[in-house]
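> A predicted structure for the sequence below; I have some questions about it.
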Amino acid sequence: MDQETISRKRQLNKGKACFNCRRRKVKCDAKKPICTPCGRFIGGGLQDCEYTETGPAQSQILQEQIAILESRIQELEQPKATRKSIGLQNPYTASRPGISDVAPGEAASTGRKSFSQALAFFPYARQVGFFLSPQLFEALSRGIAPSDVASLALLDTIYLWGAHLSRSGTVHTSSTHQDGFLSDALRSTAAGLLHASPNTILHTIQAELLLAQYFFHNSRILEGKYHASAALSISLSSGLHKIRSADVRDSVRLVMDSFSPAATALEEGERINAFWAVFAVNNCWLAADGSPADIAYTVVDTPWPLDIGEYSEDSCTLPLQSRGTIANFLANFPDRGASTPALHAKAAILFEQASRLAARYTENVGLRAPTAMLSAEFSMLDGVIEAFKTTLTPFEFDGPQSRLLIHTLVHVATIQLHNPFFFTSDISCTRSRAAAMAVVTLVRQTNLRDLGYVNAIMGTLWTAACQVFITELSRTQYGPSERRDIRQLGEVIETLLSAMSVFSGGCRMIELQLATAQQKYAAAKRR
């Protein structure tokens, strides 16, 4: 029999074909990981060649999430409109309840979860982007039923991270179990806003943020950006960027829409910290891959966040009214933002602004004739970055992970800003090299193996610092007088590579960044 006849005999019925072939109505031979029709597609194969015998395809889950979020955002923007039902496909045949039947706080019944997994997440919660009060974990540790303190969406994402971060048991080593946790978290988070209340809205924002961080950690950038954008969209639609706004109309809208006035200072604090946590994560990753910004800084009035334990009834730390929080910061006006969450948000803003301004120089006006406006923006931003660095020196962070992340972000902001002029300006070259050395010093001063976890964006930041020294190495001639410089460059590059190797085993994003940096280093040494 010829190959074509064999292929015809192997063609399957519709129920066993891959999701993409069923959608395009073509015959499928069910080859894995990519079937023959998908493999023939221009560009090396379709990426959505997925099989749904054991559950929904990722494409189906994303479509369902988009439909639910779009509907919920429309409700938040038009709170007085009559609520319409959402007509969705029901591809789920798993043992969990259907998403339309899941109520807030309803416990999962997969039989694979325990409180210990949730508690394993607690030591790393802040580094992953957890902005809610730690009272949640205190309640869990006292044996209070999870359904009494957290929504199903939030619990599922905590279980997912707890399984991933666990250092004991079989869950951490079993990809099958983690896939099950992820599937549960995606479905319950997509359904999180079907039963809207102030508590479930905030918990859904938190769940979306944790999912985004999980995907970034595993180098699934598109999915990470989707969930980060979803968290930001819900935050903006709920008015979390207008808390304590000096504009009375904005403050009134916030009360009339999703949230009633906060009953306690802690409740308001969670809302403030929610916005800034989502904002910082979203900003870093959009800047990292050059995606366009999805929020205008001028609309943000919410005051800078405090550490969650600092909110109290008689606290005067927050201003009575707030306006232009980010705009004032970028204008170098003094403010009250000195907490760890505030410094993280500020560092993320500087990293994002420096990356975008450098791109404008490189892509739009070239290096030889920058406009007067761009030059003024460059000088202003450079001044803000340097001023911000001085505020970090005496500051005591709540942990070495926070110190490492915030300091590295701001030093890499300097590298990004001066990158277009690295070869044409001695000042920019010197400033970039000094910032990269500051990153190396941070690494050397930190006991990395005791951290357990670092934010996945650290892979991108360490690679940027590493690139400064690799570029220097490529330019250096191997004469007798340069051998010492070459040896020193090799030492600092290997310091950064070693830092990435510490976390590459547990973080796919850092693993890929490490491989890229190693290849560039090897190429530079061969020159």
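Arrived safely. Numbering: from 1, shown residues only.
> rest of the way, CA atoms for contacts and neighbours
Noted.
> which residues in the stretch 251-400 of the chain form helices?
265-289, 325-330, 340-360, 372-392, 400-418 (DSSP state H, counting those that start in this stretch).
> Buried ones in the first one, by neighbour count?
In this case it means helix 265-289. Going by neighbour count (16 or more other C-alpha atoms under 10 Å), the buried part of helix 265-289 is 266-287.
> Count the residues that sit near the closest residue to Asn282 other than its chain neighbours.
Spatial nearest neighbour of Asn282, excluding adjacent residues (C-alpha to C-alpha, 6 or more residues apart in numbering): Ala228 at 5.7 Å. Close neighbours of Ala228, defined as other C-alpha atoms under 10 Å, add up to 27.
> Tell me how far Ala228 lies from Arg271.
17 Å (C-alpha to C-alpha, to the nearest Å).
> Check Gly324 too.
18 Å.
> Same question for Leu69.
19 Å.
> do Gln467 as well
38 Å.
> can you check Arg244 too?
On the measure of C-alpha to C-alpha, Arg244 and Arg271 end up 11 Å apart.
> Val300: neighbour count?
Using other C-alpha under 10 Å: Val300 sits among 22 other residues.
> quick one, what contacts Phe329?
Asp335 (C-alpha atoms under 8 Å, 6 or more residues apart in numbering).
> how near is Gly180 to Ala163?
Distance of Gly180 to Ala163, computed by C-alpha to C-alpha: 11 Å.
> Would you mind telling me which of the two has more residues around it?
Ala163 (27 against 14).
> so where do the strands sit in the protein?
Counting by DSSP state E, the chain has no strands to list.
> circling back: closest to Thr516 out of the helices of the stretch 251-400 of the chain?
helix 265-289 (15.2 Å; C-alpha to C-alpha).
> For stretch 389-399, buried residues please.
In stretch 389-399, counting by 16+ other C-alpha under 10 Å, buried: 392, 397.
> next one: that stretch to chain centre, how far?
Relative to the centre of its chain, stretch 389-399 is centred 23 Å away, using C-alpha atoms, centre = their mean, to the nearest Å.
> ok, back up a step: I'd like the helices of the stretch 251-400 of the chain as TSV, with distance to Leu461 appended.
Shown next, in TSV, are the helices of the stretch 251-400 of the chain (distance: least, C-alpha to C-alpha, whole Å):
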stretch	distance to Leu461
helix 265-289	9
helix 325-330	22
helix 340-360	10
helix 372-392	16
helix 400-418	6
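> Which among these is found nearest to Met256?
Among those, if distance is taken as C-alpha to C-alpha, the winner is helix 265-289, at 15.6 Å.
> Second structure follows, compare the two:
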Amino acid sequence: MRCAEPVQGRYHCAAAASLALGARLHLTGSPPQNSQSYPSFPMPASTTSVVANVEVHAFETVVILSNCWVAADGTPPPIPCGVLFDTPRLHGGPSLQRLLSGADITGLSSVAVLAKAGTLLRRIIWFTGSNESAPDLVMFSSLERRLLAFRAQLPPLPGDQVLILTHAHTDLALLRLHAPYSSTWEHSRSQALAACARIIEGIKGLQRIKPRYIDPVFGPIYWTIANVYISEITLASQRAPEFNFPNNAPNMHAELSQLRAWLTWLAPHSPIFDRCLVDITMAVDKFSH
């Protein structure tokens, strides 16, 4: 991702997910007889706690990596949403499946909360991808409530980079939930734009971090926001008066400028930020003329 090679990155991520599922790392807590229907090449039974811990760490890493690529390009995750995890936690507590599915984040590490945010984003992308025309309103409302409840539990910004990324994943999930309907539904439009504004607000916390240490996934996230703003500015001039949507174009122009300035600062330190800056600049120049 840092090298701006998404095809190769997605390929390797999918390969890692395939290996993890094939080795039954997602079923570490299940007896072998409970999972004979899974085509697999199961690992030998763990003989020590050290080996078991390595397996759990490996699968948690694959889950987080999968979620990061989902955040980066919005494509379906390499670990399908229907796959159930029966992987224990290293220090006790709920299994990985229960941790990622539950609503409470009390007592969880910052990385575990980030994994939960990424899992919510993964589900949103699956939902919007399977409901392109008319969404299931019951499911839509349920997902929105869950995202808002999860976001309300997060510690406030500013914070460290993991917390900023957790907020960004959560707001990106809200954005992707509402974006398909924002051109005709004011509620979705306001929610999508509010999510964009909060992600941009997180830039203030990242300014304290050396550029080479900033997670490359922020580049595609900012690129997504820029495209939302560009589309909104373009549609604002074409929208029929009866929609009576507020004109946020001046704010969007200002936030686009802020994004470009931020990416200009990051571009020399990572090809992915440079690529995103070039793409955004070309898109802005196109609609400006």
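Alright, I've got the coordinates. Predicted model, so just to flag it, every value in this text is computed and none were measured.
> quick one on the thing from earlier: out of the helices of the stretch 251-400 of the first structure, which is closest to Tyr453 of the first structure?
Closest of those to Tyr453 of the first structure is helix 400-418, at 7.9 Å (criterion: C-alpha to C-alpha).
> so how far is Leu177 of the second structure from the residue most central in space within the second structure?
Centrality entry for the second structure: nearest residue to the mean C-alpha point is Ala71, 3.2 Å, by C-alpha atoms, centre = their mean. Ala71 of the second structure sits 13 Å away from Leu177 of the second structure, taking C-alpha to C-alpha as the criterion.
> And His187 of the second structure, by the same measure?
12 Å.
> The two - which one has more neighbours?
Shown here are His187 of the second structure and Leu177; by other C-alpha under 10 Å, Leu177 has more neighbours (26 against 11).
> That one: what's it in contact with?
124-125, 128, 140, 144.
> just to revisit the earlier point, the residue nearest to Asn282 of the first structure maps to what in the second structure?
Residue pairing (TM-score structural alignment): Ala228 of the first structure is matched to Cys13 of the second structure.
> what's the spacing between its match and Trp69 of the second structure?
In terms of C-alpha to C-alpha, Cys13 of the second structure sits 8 Å off from Trp69 of the second structure.
> now Leu90 of the second structure
Taking C-alpha to C-alpha, one finds Leu90 of the second structure at 25 Å from Trp69 of the second structure.
> again with Ile79 of the second structure
Where Trp69 of the second structure is concerned, Ile79 of the second structure sits at a distance of 11 Å (C-alpha to C-alpha).
> again, but for Thr264 of the second structure
Counting by C-alpha to C-alpha, the gap from Thr264 of the second structure to Trp69 of the second structure is 23 Å.
> likewise Leu163 of the second structure?
Taken as C-alpha to C-alpha, the span from Leu163 of the second structure to Trp69 of the second structure is 18 Å.
> With His91 of the second structure instead?
Counting by C-alpha to C-alpha, the gap from His91 of the second structure to Trp69 of the second structure is 27 Å.
> do Arg123 of the second structure as well
14 Å.
> Next: Tyr11 of the second structure.
Distance of Tyr11 of the second structure to Trp69 of the second structure, computed by C-alpha to C-alpha: 11 Å.
> cool, Arg146 of the second structure as well?
According to C-alpha to C-alpha, Arg146 of the second structure and Trp69 of the second structure sit 22 Å apart.
> Then Ala115 of the second structure?
13 Å.
> and what of Leu154 of the second structure?
According to C-alpha to C-alpha, Leu154 of the second structure and Trp69 of the second structure sit 22 Å apart.
> do Thr281 of the second structure as well
Going from Thr281 of the second structure to Trp69 of the second structure by C-alpha to C-alpha gives 23 Å.
> cool, Gly9 of the second structure as well?
Taking C-alpha to C-alpha, one finds Gly9 of the second structure at 8 Å from Trp69 of the second structure.
> again with Ser142 of the second structure
For Ser142 of the second structure relative to Trp69 of the second structure (C-alpha to C-alpha), the value is 25 Å.
> How about Ala112 of the second structure?
Ala112 of the second structure is 17 Å from Trp69 of the second structure, by C-alpha to C-alpha.
> How many residues are close by the counterpart of Arg212 of the second structure in the first structure?
Taking TM-score structural alignment for the superposition, Arg212 of the second structure sits opposite Gly452 in the first structure. Neighbour count of Gly452 of the first structure, defined by other C-alpha under 10 Å: 14.
> what do you get for Ala261 of the second structure?
What Ala261 of the second structure shows, counting by other C-alpha under 10 Å, is a neighbour count of 13.
> What's it aligned with over in the first structure?
Per TM-score structural alignment, Ala261 of the second structure is aligned with Ser498.
> One more: Tyr229 of the second structure?
So Tyr229 of the second structure corresponds to Phe469, using TM-score structural alignment.
> now Ala194 of the second structure
Ala194 of the second structure maps onto Ala434 in the first structure, by TM-score structural alignment.
> Can you tell me how far its match is from Ala465 of the first structure?
10 Å.
> In terms of neighbours, single out the busier of the two.
Taking other C-alpha under 10 Å, Ala434 of the first structure and Ala465 do not tie; Ala465 has more neighbours (26 against 16).
> Look up the closest residue to the more buried one, ignoring the ones flanking it.
Leaving out its chain neighbours, the residue that sits closest to Ala465 of the first structure by C-alpha to C-alpha, 6+ apart is Ala436, at 4.8 Å.
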